[in-house]
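Asker: 3D, please:
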Amino acid sequence: MNRPFIFLLFFFSSAGGLYAQIADRAFVNGKIYTADDDQPYAEALAISGELIVYVGSDAGVQAHIGTATVVEDLEGRLILPGLHDVHMHPLEAGTPAWGDCLLDPYEWFTDDLVDALVDCNPQPNSNGWILAYGHSIFTLLEDGTVPRFALDAAFPDVPVAVGEETSHSLWVNSKALEVAGIDATTPDPEGGHIIRHPGNGQPIGILLDNAGDLVLHQALASTPEIDAQNLYGLLNYSLPLMAENGITSACEARTYLLRNYVDTWQTVRDSGLLTCRMILQPWIHPELDDPGQIATLVDLYADDDPMLRINQVKVYADGITINATAALHEPYDYYWGLPFDTGLNYIEVNRLSNLIATLEPLGYDFHIHAIGDRGATEGLDAVAFARTQNGDLGARHRITHLEIVDEADYPRFADLNVTADLQVSGWWTEPQHWDENIDFVGPDRSDAIIPLKDLENAGARITLSSDWDVSTLNPFRGIQNALSRAPQQISSREAAVKAYTINGAYVMRQEASTGSLEVGKWADFICVDQDIFTVPVNQIALTKVLSTWVGGVEVWRSDELPVISRLEEALVAEDQLRLFPNPASDFLTVECPGQQIRRIDLFASNGEWVWSVNGGNSAQVTFTSERLPSGSYFLRARLADGRARVRPFVRP
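Answerer: Predicted coordinates:
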């Protein structure tokens, strides 16, 4: 079907009457915030297949309701566009590959951390490494001990690597240093620093930033076991939790090619179990040569699947403030005695400029990590350089974090069309904690940590994201904190929601298809349990998602919502709705002879909805049933012509 015909179809559909398209499902008696400035609020929403066919009044939606339409009374509940989280780490957040030893960041003695690790009884992974996570770097640097020796006492013969709570440093024992080939003569890697004993120059067991990443590439190198753990975490933890939190589109903000992440995500997609529109962002490795990485990125580029794309790149300009590795224009007030006092660069500005200038003509947008003011300036400078080389290609670059920003750079975000991607969900970003940065950067640079209001007032496009699992995944915590962080708060509740919806869709290059609720866009939306536009600001974070829809398929439904099912369509003979090879199989294929299937719905024998899968108007639809419990079910196939066929089956 060509696009002009689609436009006419939806034009008549929105007008109602003779040409109104009959919906699969209609939602009535609600409050619907659309994020569309031409029609910000509505009462009713109707969907057919993967698309929205009506947004408007309860009276107007009646023209789209047919005998097979499922009508859901919202009872005044709020519907929002599907939420976008354009900076998160779902594979790393969910994988069991790190083990299950989580250390306490508030434990102040190194020996007590080691005791807790011993009590956890960690076992080596398939690469022979013991891994753990969660301590604070302050404990190791202020305790007066040599951190690797503390680990050596308990783990002398197996390499141990413990990730610090921010993920920007690694605590290792002597065996880990030996396996990684790090000793007193090893130079600092690009973008990292090996902390050494001031007396003998030997590594003390703390690896900052990319120095730690290089070790983790060995410890977490792809093996069948680790790949399986990564896949398990996505399917059983991260993706379900994202759906439960209303996330319908997201960006993985660090896709490690050296750890086989792309293949893991593709396996999820191929299985039909991807419940969120994803963009993967291959990470630029500071230690690898750029021509080789560029060649790899040319081969990886993929923009044709709306559920899984590779069209963005993640690059770090700098580190973080508490490590004294965030890149600053002026020296740190305190920097742990490190051999540099203005931070470091993972990728220095000339290299970053050339990478952007080379890759943006291929369709890649850059996601630039910058904590310090120099990091932000250099990110903007690199985009400006690419503009001089390529002209304005309409790129959707963004700089993320932006904890310290030079005031002179505020207007440059709008001038260069660079989005400011901010994370305000973490407690440490709230104004009452800003003075905790004073020891490192002084009072002047601590008085506007993440200058959200100033950037917004300067015309910058704002996105809000989580950086999960560094911060909570809950987007409503982000909305609440954005509104309550005076003097650097966002301008309105609507602006905060747009920062999670249409603005996120823009940086993902999908604002024409989602991010707002408009006729002809994908049916990506959520229903929540309270009106976030009217409740007190300090209650917004308590909002619960009741239902999450992606492309017309419900991927999450809370027990608080009533069961909705319409199985009154006549049951058909098994040869009219075939299910093969047999109900006991881990993968089942559905076929309606001579018909195209728009969608499959599965219901329990009591009529309770179980799940849906988009059929894409295919002759056959295959789905995984490996985790489907034994029992009696109804299978409903919604056909391309709007009719439905239903048959029961029993899974042994």
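
Asker: Going by C-alpha atoms from here, please, whenever you check contacts or count neighbours.
Answerer: OK.

Asker: neighbours around the nearest residue to Tyr301 once chain neighbours are set aside, how many?
Answerer: Leaving aside its sequence neighbours, Tyr301 sits nearest to Ile310 (C-alpha to C-alpha, 6 or more residues apart in numbering; 5.3 Å). Neighbour count of Ile310, defined by other C-alpha atoms under 10 Å: 24.

Asker: what ranges do the strands span in the stretch 401-550 of the chain?
Answerer: Counting by DSSP state E, counting those that start in this stretch, residue ranges of the strands within the stretch 401-550 of the chain are 419-422, 462-464, 525-528, 545-550.

Asker: Report the distance from the third one to the chain centre.
Answerer: Going back to what we said before, that points to strand 525-528. Its chain's C-alpha centre and that of strand 525-528 lie 18 Å apart, by C-alpha atoms, centre = their mean, to the nearest Å.

Asker: ok so, going back, could you tell me which residues make contact with the residue nearest to Tyr301?
Answerer: Counting by C-alpha atoms under 8 Å, 6 or more residues apart in numbering, Ile310 touches 279-282, 300-303.

Asker: So which of those residues belong to strands?
Answerer: Among the contacts of Ile310, the members found in strands (DSSP state E) are 279-282.

Asker: wait, which of the residues you listed is closest to Asp373?
Answerer: Gln281 (23.6 Å; C-alpha to C-alpha).

Asker: compare with the first, here's sequence two:
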Amino acid sequence: MKHEFTLRTLGAAIGLALAAPALFAQTPTAAPKPVTAPPAAAKPAPAPVTTPAVAPAKPATTPAAPATGATPATGTAPTGSAAPADPNAPPPAPPPPPLSDIIFTNGDVVTLDDKRPAAQAVAIKGTRIVAVGKAKDILARWKSEGTEVVDLAGKTLVPGFVDAWGQLSRLGLYSVAAPLQPPPGGSVSDINGLVRTLRDWSRGDLAQRFGWIIGYGYDDSRLREQRPLTRQDLDAVSADKPVLVIHHSGRQVVLNGKALELAGITRDSANPPAGSIGRWPGSKEPDGVLDGAAAAALLGALPRLSADDRQALIQQGQTLYLQNGYTTAVEGRATPDDLALYTQAADTGALKLDVMIYADLASAGPVLKGHKSVGPKYYKNRLRLAGVSLALDGVAEDRSAWMSQPYQLPPPGKRSAYSGYAWASDEAATDLITRAYAGGWQVAVQANGDAAIDQAIAGLRAAATKQPGKGRQPLLVGAQALRDDQLDGLKEAGAAVSFAPQRLALSLAALKDYTLGPERSARFAPAGSALARGLPVLLHADPARLDPSPFAVMAAAAKRPLGEEQQLAPLDALKAVTLQPARQLGEEKVKGSIAAGKLADFAVLSANPLKTPADKLGEIRVVGTVKEGVTVFSSNEGGVPITR
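Answerer: Now for the predicted structure:
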């Protein structure tokens, strides 16, 4: 993927690509040939003289037909003539509409519907599925003139993927920032390589226009030096331009001296609630590292791109989702600025898949009640409010998750008893969750350390007592160090859990040797235990990976390098990226499985994930994505309908 390009060019290109079907639909075609009217009856009623629809072939030798359309006495119609049109006749009846618009056949259909787990064909009418079953039955009952029969050619049809937790617009930004991911997703393996990558990116057009040098995907736990970045490292990139590096988790940033100056962060700056400003050991001087709310505040204060450029970032993120078979995306921790951005995209018809928003409760909660475009009940131009969200700690890989027991090794400058830290007090966490319940909003809580999960469970219980009600469906996001004894508390609260299983393989060495140790690492993101206890298990893509591949997620959940008892069967993993998130979002009646009456949201795959070995799941490709019966992505490998 290229990382230096003009956002306006990207936006125009995507807009043209999305508009192309409509443009082709407006292309004029040749005028149809006149239709010859049928002969009139033997004794027609008198009618005014009219011009024949087709002139006689030989007017000099063949008498014209009578004006009334009657034939000559011989009873034969003149050669080459046509009966005149009757102006009093009713217009011809239009052809009957097709019984179905599209029929998929000749491939595997994985329905995820317990009543019919597998099928051979699916019929669609408009935006909905009208029939699922055997190919011969579907074709006999639902195929008629005008039906498009799509030959899957042995490919597999599954429900469109539903995001459990993501950041669609930020994915667009991160995909064009300097790529700082370590192997295998990237090439940055040490700090010198990181500095070189940032310098190279700083020479590009986007850096010149934006005024800041920005990199994404940095992961100190996987750098050769095994230490966090500091302002001194980034001063080596540039001392004159502000430099910002975004941690793969999205919850930490590192600044150079110029960026700290522009942000107004000094030795006298106080830590914000639920955040921290890193300091040099034994000093109050900032070292350039901002965590939690401090990082979020800085990201919100960055210089703004133009409205067109920011919309282009949404289109870039949307394109990545569509290429990976998603028909419903999520924007987690959305700010008021995000709400305005998505509202604009929705109002202009730019959203080609459904987008659900979890608004950041602390910053966006106050504006939700009066927001005219983003509500929890109905989509407006493919945009809907899923609920609100809050974060209680960081991640285990960089030792910012809040643990009940100390880390295997403390970070540099920390005591041996270091166990991470909370981003909010117990009272503040309970107050936020209670506000969510009082507002009638579903709440998503990001918590990875077991101490933070304890805080989340206590907050859910207290909020349910203060604001009793049904159908809360809270969501715990992350849950890296979830303990067995916490599962019952989550089940009591009616909570679901969404894991990002890719982090185990990506950070295995750091988790085992530096942060959690072997025993706790074996329970990292314990999806198997959660499923066995009856909790709804969801899966989401790791934020460090710019390609939100559902199959990479499924592969990480089905084939773990450590802790086999926490693995998921491929069927459960597939449900965790389709049916379960649809249920969590309250859309299981229309999404998540292939059944009559549901939306025609599909992904066409190169192979059947239920017939593919667990270690090969990541090799499956999405060859087409269909949203409500319309092709929104095609790799030109076949198996998707023509864009209508």
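
Asker: Show me what the residue nearest to Tyr301 of the first structure lines up with in the second structure.
Answerer: Matched by TM-score structural alignment, Ile310 of the first structure corresponds to Leu385 in the second structure.

Asker: Which secondary structure state is assigned to that match?
Answerer: Secondary structure assignment for Leu385 of the second structure (DSSP: H, G, I helix; E, B strand; the rest coil): strand.

Asker: what do we get in the second structure for Glu178 of the first structure?
Answerer: Superposed on the second structure with TM-score structural alignment, Glu178 of the first structure falls opposite Glu261.

Asker: Wait, a helix at that match?
Answerer: Yes. Glu261 of the second structure forms part of a helix when assessed by three-state DSSP.

Asker: That one and Pro242 of the second structure, how far apart?
Answerer: Using C-alpha to C-alpha, to the nearest Å, Glu261 of the second structure is found at 9 Å from Pro242 of the second structure.

Asker: Now for the closest residue to Ile368 of the first structure other than its chain neighbours: which residues touch it?
Answerer: Spatially, and ignoring its direct neighbours in sequence, Ile368 of the first structure is nearest to Ile399 (4.6 Å; C-alpha to C-alpha, 6+ apart). Counting by C-alpha under 8 Å, 6+ apart, Ile399 of the first structure makes contact with 367-370, 376, 379, 418-421.

Asker: Next up, identify which helix or strand Ala295 of the second structure is on.
Answerer: helix 293-300 (DSSP states H and E).

Asker: swap that for Ala444 of the second structure, please
Answerer: Going by DSSP H and E, Ala444 of the second structure is part of strand 443-447.

Asker: mind listing what's buried in stretch 119-128 of the first structure?
Answerer: When neighbours are counted by 16 or more other C-alpha atoms under 10 Å, the buried residues of stretch 119-128 of the first structure are found to be 122, 125-126.

Asker: sorry, back to before: Glu261 and Pro242 of the second structure: which has the busier surroundings?
Answerer: Taking neighbours as other C-alpha under 10 Å, Glu261 of the second structure and Pro242 compare with Pro242 leading, 22 against 12.

Asker: Counterpart of the more buried one over in the first structure?
Answerer: Per TM-score structural alignment, Pro242 of the second structure is aligned with Pro159.

Asker: Same check on Pro286 of the second structure?
Answerer: Aligned by TM-score structural alignment, Pro286 of the second structure pairs with Pro203 of the first structure.

Asker: Skipping its backbone neighbours, what lies nearest that match in space?
Answerer: Pro203 of the first structure's closest residue in space is Arg196 (C-alpha to C-alpha, 6+ apart), at 4.2 Å.

Asker: Many thanks, have a good one.
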